[in-house]
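*Asks:* show me how the following folds:
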Amino acid sequence: MADDTKFLLWLLLLSSSTLCFGSELDIQCLKSVQQSVIDPSGVLKSSWNFSNGSDGYICKFTGVRCWHPEENRVLSLRLGNLGLEGPFPQGLQNCSSMTGLDLSSNNFSGPIPPDISRQMPYLTSLDLSYNSFSGSIPQNISNMIYLSVLNLQQNQLSGPIPAEFNFLTWLTTFNVANNLLSGPIPSLLRNFTASNFVGNKELCGSPLDDCSRRRRWRIHIRMHRINDLSSIGAAVGFVVGFVVAFYFPHCFIFSERLRAYVVLLHLL
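*Replies:* Okay, the predicted model is just below:
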């Protein structure tokens, strides 16, 4: 109950404080986004027309939700499944009162900005799922203390889930399935089901396999491979040595007994 009250007070404070921010910044934010992404279907190009200039005109843009229909202040950007491409969009820091960003099911690639929380400090929902984002998950996300939804599944993210994510106490939705992540799952996130973490071969800890068990299994497999390679190497060495000794006996200095054995093999 206390958390809900705190959240409502925060929203009221954000709404009132952003009245002081110029809506020109939000317009510049959307212009930067439009210019920085690849838009093969022309969705943003056709819908985001900046020649109007009336109050709240950006609120009619595809994927743009405003705090108020007659104010050019962006509440959230919902750009999922629009066929957009390129790196992470630029200029989002100018949408200074934005609380939601959805870039899911597009073809974005490259790293997630390491300073993402500085760009969008008030986000409560961040959905980057079903893209091709790569690199590590920014530790900086842990500074988004109001974040309740974080979807990063179906990308190419690697490395660990930052331990600092234990500070994201308001998270109600979290998913990193089907990436290239490794290491232990932070304790705060272990309340989420295994389906939110599957598809990361090196990720361990509850609700997945125990990390110590996973480590012992890898050591066992590694030792098994070493033994196999040693056995193969010994067998190959024996065969090569035998063949060389059989066909090129003059290249070696043999004892009389070994020389006689090689002569006998030739006669056979």
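*Asks:* use CA for all of it now, contacts and neighbours both
*Replies:* Fine.
*Asks:* in stretch 181-188, what counts as buried?
*Replies:* 181-186 (16 or more other Cα atoms under 10 Å).
*Asks:* what ranges do the helices span in the stretch 51-200 of the chain?
*Replies:* 116-119 (DSSP state H, counting those that start in this stretch).
*Asks:* strands of that one, residue ranges please.
*Replies:* Assigned by DSSP state E, counting those that start in this stretch, the strands in the stretch 51-200 of the chain fall at 64-66, 74-78, 85-86, 100-102, 107-111, 125-127, 132-136, 149-151, 156-159, 173-175, 180-184.
*Asks:* now the second one, how far from the centre of its chain.
*Replies:* In other words, strand 74-78. 22 Å (Cα atoms, centre = their mean, to the nearest Å).
*Asks:* with the last one instead?
*Replies:* Between the mean C-alpha point of strand 180-184 and the mean C-alpha point of its chain there is a distance of 11 Å (Cα atoms, centre = their mean).
*Asks:* so after that strand, what's the next helix or strand?
*Replies:* strand 202-204 (DSSP states H and E).
*Asks:* and that following strand, what does it pack onto?
*Replies:* strand 180-184 (3 or more Cα pairs under 8 Å, 6 or more residues apart in numbering; DSSP states H and E).
*Asks:* what's the neighbour count on residue 226?
*Replies:* The local packing of residue 226 (other Cα atoms under 10 Å) involves 12 other residues.
*Asks:* which SSE is it in?
*Replies:* Per DSSP H and E: helix 211-247 holds residue 226.
*Asks:* what's the first helix or strand after that helix?
*Replies:* Following helix 211-247 toward the C-terminus (DSSP H and E): helix 256-267.
*Asks:* I have a second one here; can you model it like the first so I can compare?
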Amino acid sequence: MTSLNYIDLRSNKLYGHIPSCFRGSVYYIDFSSNRLSGHIPASLMNGYGGNDTFLSLANNRLTGRIPRSFDNINFYNINLSGNRLEGDASVLLGKAKFSTQIDVSRNRLSFDLSNVTYPEFLMELIISRNRIRGSINEQITELQWLGVLDMSYNRLCGPIPSGLRSYPSSTFEHNKCLCGTPLPPCT
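*Replies:* Take a look at the predicted model:
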């Protein structure tokens, strides 16, 4: 299947591991809402160099870490929410990325958010219900298109950047020690 480029098998009852044979021209994979388990193959989507890469593995039973090889992929949209993934998700972030939507919520991810930079055209960032620590980098306030933001239920600390004060308190609730509008003032 060398010319295969679009795979949509969402909302089935698929189980087992994700095969590592999808690479080259595949730019769209949606395996969300199944019963897939095991690790995300490091070779998944390797070889495709476009900026329109779409990957949704949401609501499965995946474990392990987000592959370091994802650092070399420009995901337009990536959704890994609702799994049991651990470790560092910062490979999905970075100023040079072209991502518009990133959702890694409801996992067991644990990394320091303090020095992370964000894709310039990011419109949606959902990292809630993880174990992410550190502070919120001021660079996030430079994102002109950011509309959806959820950093709740993590271990973040420090003042909320003033450019994020228009978001509701639910965006930042249940963190270790975030403070400032829209949460209680810093002491």
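*Asks:* out of the strands of the stretch 51-200 of structure 1, which comes closest to residue 208 of structure 1?
*Replies:* Closest to residue 208 of structure 1 of the strands of the stretch 51-200 of structure 1, according to Cα to Cα: strand 180-184, at 9.4 Å.
*Asks:* and the gap between the equivalent of residue 150 of structure 2 over in structure 1 and residue 86 of structure 1?
*Replies:* Matched to structure 1 by TM-score structural alignment, residue 150 of structure 2 sits across from residue 175. Applying Cα to Cα, to the nearest Å, the value for residue 175 of structure 1 to residue 86 of structure 1 is 23 Å.
*Asks:* same question for residue 111 of structure 1.
*Replies:* 11 Å.
*Asks:* returning to what we had before: nearest to residue 139 of structure 1 among the buried residues of stretch 181-188 of structure 1?
*Replies:* Among the buried residues of stretch 181-188 of structure 1, and counting by Cα to Cα, the member closest to residue 139 of structure 1 is residue 186, at 12.4 Å.
*Asks:* identify the residue nearest the closest one in space, chain neighbours excluded?
*Replies:* On the basis of Cα to Cα, 6 or more residues apart in numbering, the spatially nearest residue to residue 186 of structure 1 that is not a chain neighbour turns out to be residue 163, at 5.4 Å.
*Asks:* can you find the partner of that neighbour in structure 2?
*Replies:* By TM-score structural alignment, residue 163 of structure 1 lines up with residue 138.
*Asks:* how much space separates that match from residue 159 of structure 2?
*Replies:* 10 Å.
*Asks:* which residue in structure 1 aligns with residue 113 of structure 2?
*Replies:* Going residue by residue (TM-score structural alignment), residue 113 of structure 2 aligns to residue 137.
*Asks:* list the contacts for that match?
*Replies:* Counting by Cα atoms under 8 Å, 6 or more residues apart in numbering, residue 137 of structure 1 makes contact with 112, 157-162.
*Asks:* ok, residue 78 of structure 2 next?
*Replies:* 54-56, 99, 101-103.
*Asks:* let's see it at 6 Å
*Replies:* Shown in contact with residue 78 of structure 2 (Cα atoms under 6 Å, 6 or more residues apart in numbering): 54-56, 102.
*Asks:* residues making contact with stretch 116-124 of structure 1?
*Replies:* 93, 99-100, 140-141, 144, 146-148.
*Asks:* and the residues you listed as JSON lines, adding neighbour count and distance to residue 65 of structure 1?
*Replies:* Shown next, in JSON lines, are the contacts of stretch 116-124 of structure 1 (neighbours: other Cα atoms under 10 Å; distance: Cα to Cα, whole Å):
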{"residue": "93", "neighbour count": "18", "distance to residue 65 of structure 1": "16"}
{"residue": "99", "neighbour count": "21", "distance to residue 65 of structure 1": "10"}
{"residue": "100", "neighbour count": "20", "distance to residue 65 of structure 1": "9"}
{"residue": "140", "neighbour count": "16", "distance to residue 65 of structure 1": "25"}
{"residue": "141", "neighbour count": "25", "distance to residue 65 of structure 1": "23"}
{"residue": "144", "neighbour count": "21", "distance to residue 65 of structure 1": "21"}
{"residue": "146", "neighbour count": "19", "distance to residue 65 of structure 1": "19"}
{"residue": "147", "neighbour count": "23", "distance to residue 65 of structure 1": "18"}
{"residue": "148", "neighbour count": "17", "distance to residue 65 of structure 1": "19"}
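*Asks:* looking at residue 175 and residue 86 of structure 1, which one has more neighbours?
*Replies:* residue 175 (21 against 16).
*Asks:* out of the strands of the stretch 51-200 of structure 1, the one nearest residue 15 of structure 1 is which?
*Replies:* strand 74-78 (9.6 Å).
*Asks:* by contact count, what packs against that closest one?
*Replies:* strand 64-66, strand 100-102 (3 or more Cα pairs under 6 Å, 6 or more residues apart in numbering; DSSP states H and E).
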